Structures are given as C-alpha cells and as structure tokens.
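**Q** I'd like to go over a predicted model; first the sequence, then the structure.
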Amino acid sequence: MAAVCVLLVLILLHKTDLCSSVAVSSTDAVLITVDQSGKGDYRRIQEAINAVASNNSELVYISIKPGIYREKIVVPADKPFITLSGTEGSNTTITWNDGGDIFDSPTFSVMASDFVARYLTIRNDFGTTGKGIALRVSADRAAFYGCQILSYQDTLLDDFGRHYYYNCYIEGATDFICGNAASLFESCQLHSLAKNLGTITAQHRNSPSENTGFTFLGCKITGLDGGTTLGRPWGPFSRVIYAHTYMSSAISPDGWQDWDDPRKERTVYYGEYKCYGPGADRSKRVRWSRELSRDESLPFLNKAMIGGRSWLRPTPVHFKKHVK
C-alpha cells in the first residue's frame, strides 16, 4: 500500500512538472542584457527583472555583464521561467549587507518557480555577529550552476521546493545550508569558516511524510581542522545524506549534532555513503547517524529525488530581442 501511495505521488508530481513546461520552449528565450556601463538594456539587475511581465509564460534570459552589483534582488512569484546568467562566478557579483530576520535579510530572494542562475557570486557582507542570508530559495523547480554563495550564518536559506545545485561553492560557518527544501547538491564545494562549533546543515523536515531533505553527491568539504559538523536538526525529522563526498579534517569525528535535544536522535535521518578523506572516518561518529548500504543510498543518488528529469532545462540557444 505504501508503495502504491508513493507511486501516485510521483505521478502527480510528474504531471505538475509537465504542465509547468508546456507553456515554454526549452530552446528559445527573450534576451535582456544588464550592463553597468549603460551598453545593455538596463544598468541594474532588479530593473531587468521588473521588466518581465507578470504571469510570464516564456523563457527570459537575463545576461549580466561582469561587475559588482550592490543590489538587494527579489524574483517575484508571478515571474517564472527566468534565467540570470553571468559569464564567470568570480567576476559577476551581487552583494548586500543586511542581517537579522532570515526572510527579510537575503541579498537575493527567489520566489518564482522554474528559475535558473548561472555563474554568479551571491554574497551577504553582514559579518559574523548574526544571521545574514545570501540566498533565499522559496519556490519550486530552481537550479543553480557554477554559483558562489557566500556569508557566515545561514548563508543559503533553502526554504522549500525542489532545487538543484551543480558545481557551486557555498561558504559559511553556522547552519550555512538551512531550510526544508528537497535539494540535490552535486559536485559542490562546501567551505566552513568556523574555528569551532561550526555546522554545515540545519534541515527542517517536520514529519516522515515530507519528501524533503538535502543530498550532497560527489561534493567536497573544506575548512579549518575539526571545527565543523555535517548537520544538526532544525526539524525533528531532519534528513541529510552525504554520498561519494570528500570530507577534509574540517569535519569533527562525531560528525553530527542533536541541537541539545536527544529526542531528535530517534527521528532524524542522517546518512553517509562511500565518503572518503580524513573527515569521513566513522569510527567515532554519533551512534544515531547511519552508514548507508547501497540499497539504502540508491533513492538519493540521482535527480529522481527532485523529479529533475522533467523540469531541469538546457541553456537556450535561440534568442529574440527584448522590447521595452
């Protein structure tokens, strides 16, 4: 019976994904350029986003010329199918310095579905004295390629929806990937700035019926020796998987925290599968984390966990000019 229910959910998700993509061509897009020198359609990124029609139903590709853009960006919920692309993650930077509330402080907030970001640095310069979110993703079907996401505490608020991060660099010290999304991080680097008591993830799954969690596949963890754990439970059924991931000596021997609530040790799902490096030694891991078998790890080792085959789209190859 449980298997039938899971199958029905997957079918419904698949139908939803198909409905979301029929309105757009995967190879054609409206091209908008952002250039601080004035040679593009707009000088500021938010101006380009504002120019997209509400209830948009076609792909919009916003090409951002290199530079440091001091802006607080919001992609509103009524503007799906937008791609924001720099040329290299290291030379196209969006930065702000707000702190405090996790929903108000982000430098960059994605509220629209079917969003893509490529080759951008997204940074919050708030500092080390509190929460300063660089990127908030509160929408379904969002993908990030070759991006750098930088802050100190709560760097990436991976709030809800299905998300894919590929070849991204994510930096922070405390709970620097947090939220209740269903997300696959593939070939990403996670860099801890913590000298001690650092935590990479704070996943917020609240019940076993929620199909959410963070999977890190083929990633690399770096940072100062011994000061960081792999995660702690924001929600009682927090779920985080690391597979085929290099763990440097930045990872503490115990590996995981219970956030001073031993009751959560019985309900969290924290797993490791074929990880390697000095921080992957499980001989001193907390007893309530799991060394996964091949069969246990299989559901987390591909894009099926986020339904990605039906909504991840290629970069457009044909463009038409934006008309102001």
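**A** Cool, the structure landed.
**Q** Please make it C-alpha for all contacts and neighbour counts, starting now.
**A** Will do.
**Q** same for the helix or strand containing residue 178, what does it pack against?
**A** Assigned by DSSP states H and E, residue 178 falls within strand 174-179. Strand 174-179 sits against strand 156-160, strand 198-203, with contacts defined as 3 or more C-alpha pairs under 8 Å, 6 or more residues apart in numbering; DSSP states H and E.
**Q** so of these, which one's packed in deepest?
**A** Between the helices and strands packed on strand 174-179, strand 198-203 has the highest mean count of neighbours, a mean of 28, where neighbours are mean count of other C-alpha atoms under 10 Å.
**Q** Please compare the first structure with the one that follows:
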Amino acid sequence: MKSKFIKTTQCILATIVVACTSPTLESDAAMPESNTKTSVSTQKMAGYNLVVDINGTGDYKTIQQAFTAVTANNTAETKIFIKNGRYKEKLVLPKDKINVTIVGESKDGVIITYNDYASKLNSAGTAIGTSGSASFVITGSNFKASSVTFENSSGNVGQAVAVRVDGDKAIFNNCNFLGFQDTLYTRTDTSRQYYYKCYIAGATDFIFGASTAVFDQCQIFAKKGGTYITAASTSQTSKFGYVFLNCNLRTDSGKATYYLGRPWGNYAKTVFINCDMANHIKPEGWHNWSKPEAESTTFYGEYKSTGLGGNMSSRVKWSHPLSDAQAKEYTVSKIFNGWVPVL
C-alpha cells in the first residue's frame, strides 16, 4: 500500500481493510541557485529563515549555532536550510526551541554525526550512559527534519544513539538513521513521532523507547551482528506504542537471526501492519526478554505480514494476529490522539 497525499488530511484506502489518516504535504521551498561568491545570508533563499553551510557561505557554519539563534518559544516556524556537508556536532535542540524545521540540501549529502557511546567516560570519569551517547538530542516540540542523515559512527561498541527524541510532535521525512546498537531512542512517553519514508539501520534494539511512534513506508535495515529490531518501553497508560505501516524489513544478516521485538518495559506495544519481511525474521517473531510475566502485559501484533519472514503461523502464542476490525483502529489520527502530521 502506498500513502496518497491529497489536500484534505483524511484518506480511506478502500483496497485494503486498514483506514489511514495521511499527513498533508506542504510545497517544498525553492532551492537556491549555485553561487560560490555571494553569501547565501545576503541573498536569502525564499522560504528559509537561516542557512547553514560548513564551508562558510551561509548564516552559520554549524547547526548548533543556528539552533542558538532561534528565538525561544517562537510560535512561528523557524525553517533552517542545511547545505551538503559532514557536520560532526553533538547537537542539542533545547526545550524552548520549538517549531524548528531543518531541511537538507540532499539526504545523503547532509550528514549529522558524532561518535559517543554509553561506556565512554566523561571528564569526571563516569560513563555518559545511553541517553548521553546521542549525536542529536531533540527536546523542543514540533520539530521537523527532511532529507538529512543522522549518524552515530561509533560502530559495534555497545549502546550508541544517533538520535534521541524527547519532544512532542516530531516529524522525520525522507531521512536516514545510521548506527549499530540503539540507533533511534524514542525516549519519553509523552512524545508522538512520525517517520515517513525513512531508512533506519542498526543492530540490537535499534529502535527503542517509550514514545508513541509511527513508521510509515520506511525501510528497517537489520545489520549483521544483532538480534532484536525493537525494544519498546511503552507506558501502561499508552494505548499505542510503535506502529509500522507498509514498511520493508531488510538485512545483511542470515536467515532467522532477528526478532521483531522484545519488551524493554513490561507494557511494550509494537504492531506491524502490511509490512514485507525478509527471511531474517525468526518464525517465532517475538522474545520475552527472559521475563515470562511480560507475556501477559505486552501487546505484540501483526496484520497481513508478507515476505519470507512474514509467515505468522509459528509466532509465539502470546502475540496477536490482528483482525480486520482491529487493524482499522490503527489510523494516524487515532494513534496520535487527533494530531495529523504535516510534512
């Protein structure tokens, strides 16, 4: 199934039983003419408030400088254009920097990267921990990113987060998330996050946390050397956790090497709907993290999984094959309690 963007925010896909609420697509801002001599800041690109260029032709050379320049608690959108380059920065978007949008010149050309990892020691000799390892921490609400690569380049050294999202109503459109263990940390249970046509790669627990997140038409790439794709820690009071809609699950690992998920928290909720799964998915599908008590409190579900790893007949007995009626409840609007993302 492919999402279809129309001027209204509601669409019902009649060819399948799942009804969906699609985001509204905004027109892309005009791209700049190439100009090596004139500063972009003096010939401002239409539609953007700030321009970042590591080579010095923009308003700022670093992304953090641009974030610092954003007016605190600004109710209007601040739109930042980032020119191609490898930006080695440990970024933080503070809680009072809201309604910030970053747009990359190209998805593979704009790379935000850092190489911290959980066991790395700080100046006091204490490990920085998983939360502290993130290359980019987003605490401001209403953040958007389009056509950007986010990376933790540490490799196979344990927990090493590329992006940690704490703020509510975060949107990622056509972005890459690259790492190994713990690539994407959807941290807080009050956060709603929407990922559209993104590529997310990693190994053990590389999508994890307590947030409510929808992954729409994304490619989820499981690297060789890992075992679990998701590790949700959904709160007991949250109706939804992770929802994967029309995603492709791919790998460079071997046959039957990966579980779809395991419960970091005992109320983990993860559902795959209309997803195509390669043969790296184990027949049993899900793992209880050696916590039998979690089997009765988690909600792991699938609907119309396809591919060599999509056979649901041998899934663990405590998982949930969704009925048509249940699947219809997984619309974007319902999952996000009325919020419909606008790309």
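**A** Received, thanks. Small disclaimer: the values here were computed from a predicted structure and weren't measured.
**Q** so the strand holding residue 178 of the first structure matches what in the second structure?
**A** With TM-score structural alignment applied, strand 174-179 of the first structure matches the range 204-209 in the second structure.
**Q** so who does the counterpart of residue 278 of the first structure in the second structure touch?
**A** Under the alignment defined by TM-score structural alignment, residue 278 of the first structure corresponds to residue 308 in the second structure. Shown here is residue 308 of the second structure, whose contacts under the criterion C-alpha atoms under 8 Å, 6 or more residues apart in numbering are 277, 278, 279.
**Q** Most neighbours among these, please name it.
**A** The member of these that has the most neighbours, counting by other C-alpha atoms under 10 Å, is residue 277 with 22 neighbours.
**Q** The residue nearest the centre of the second structure: what secondary structure?
**A** Geometric centre of the second structure, nearest residue: residue 195, 5.2 Å, by C-alpha atoms, centre = their mean. Following DSSP: H, G, I helix; E, B strand; the rest coil, residue 195 of the second structure is assigned to strand.
**Q** and the gap between it and residue 178 of the second structure?
**A** Counting by C-alpha to C-alpha, to the nearest Å, the separation of residue 195 of the second structure from residue 178 of the second structure is 14 Å.
**Q** circling back to that earlier point, so can I have TSV of the helices and strands packed on strand 174-179 of the first structure showing distance to residue 18 of the first structure?
**A** Output for those, formatted as TSV (distance: least, C-alpha to C-alpha, whole Å):
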stretch	distance to residue 18 of the first structure
strand 156-160	20
strand 198-203	28
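**Q** re earlier: which of the contacts of residue 308 of the second structure show up in the first structure as well?
**A** Here the contacts of residue 308 of the second structure are checked against the first structure with both residues aligned by TM-score structural alignment, their matches' C-alpha atoms under 8 Å, and the contacts held in both are 277, 278, 279.
**Q** Map the last one onto the first structure.
**A** Under the alignment defined by TM-score structural alignment, residue 279 of the second structure is paired with residue 249 of the first structure.
**Q** same deal with residue 53 of the second structure?
**A** Under the pairing rule here (TM-score structural alignment), the equivalent of residue 53 of the second structure within the first structure is residue 35.
**Q** and that match, how many neighbours?
**A** 18.
**Q** Might you report the residue contacts of it?
**A** Under the criterion of C-alpha under 8 Å, 6+ apart, the neighbours of residue 35 of the first structure are 41, 42, 43, 44, 64, 65, 66.
**Q** re earlier: make sure the match of residue 279 of the second structure is actually in contact with residue 224.
**A** Yes - taking contacts as C-alpha atoms under 8 Å, residue 249 of the first structure lies within contact range of residue 224: 7.4 Å.
**Q** what's the longest helix in the first structure?
**A** helix 2-21 (DSSP state H).
**Q** gap between the residue nearest to residue 73 of the first structure when sequence neighbours are not counted and residue 244 of the first structure?
**A** The shortest distance from residue 73 of the first structure to any residue other than its chain neighbours is 4.6 Å, reached at residue 108 (C-alpha to C-alpha, 6 or more residues apart in numbering). Spatial separation of residue 108 of the first structure from residue 244 of the first structure under the definition C-alpha to C-alpha is 30 Å.
**Q** Check residue 4 of the first structure too.
**A** Shown here: residue 4 of the first structure relative to residue 244 of the first structure, a distance of 31 Å by C-alpha to C-alpha.
**Q** Of these two, give the one with the bigger neighbour count.
**A** Applying other C-alpha under 10 Å to residue 4 of the first structure and residue 244 shows that residue 244 carries more neighbours, namely 17 against 9.
**Q** got the residue ranges for the helices in the stretch 151-300 of the first structure?
**A** Remark: helices assigned in the stretch 151-300 of the first structure by DSSP state H, counting those that start in this stretch are 294-297.
**Q** how far away is residue 265 of the second structure from residue 291 of the second structure?
**A** Applying C-alpha to C-alpha, one obtains 10 Å for the distance of residue 265 of the second structure from residue 291 of the second structure.
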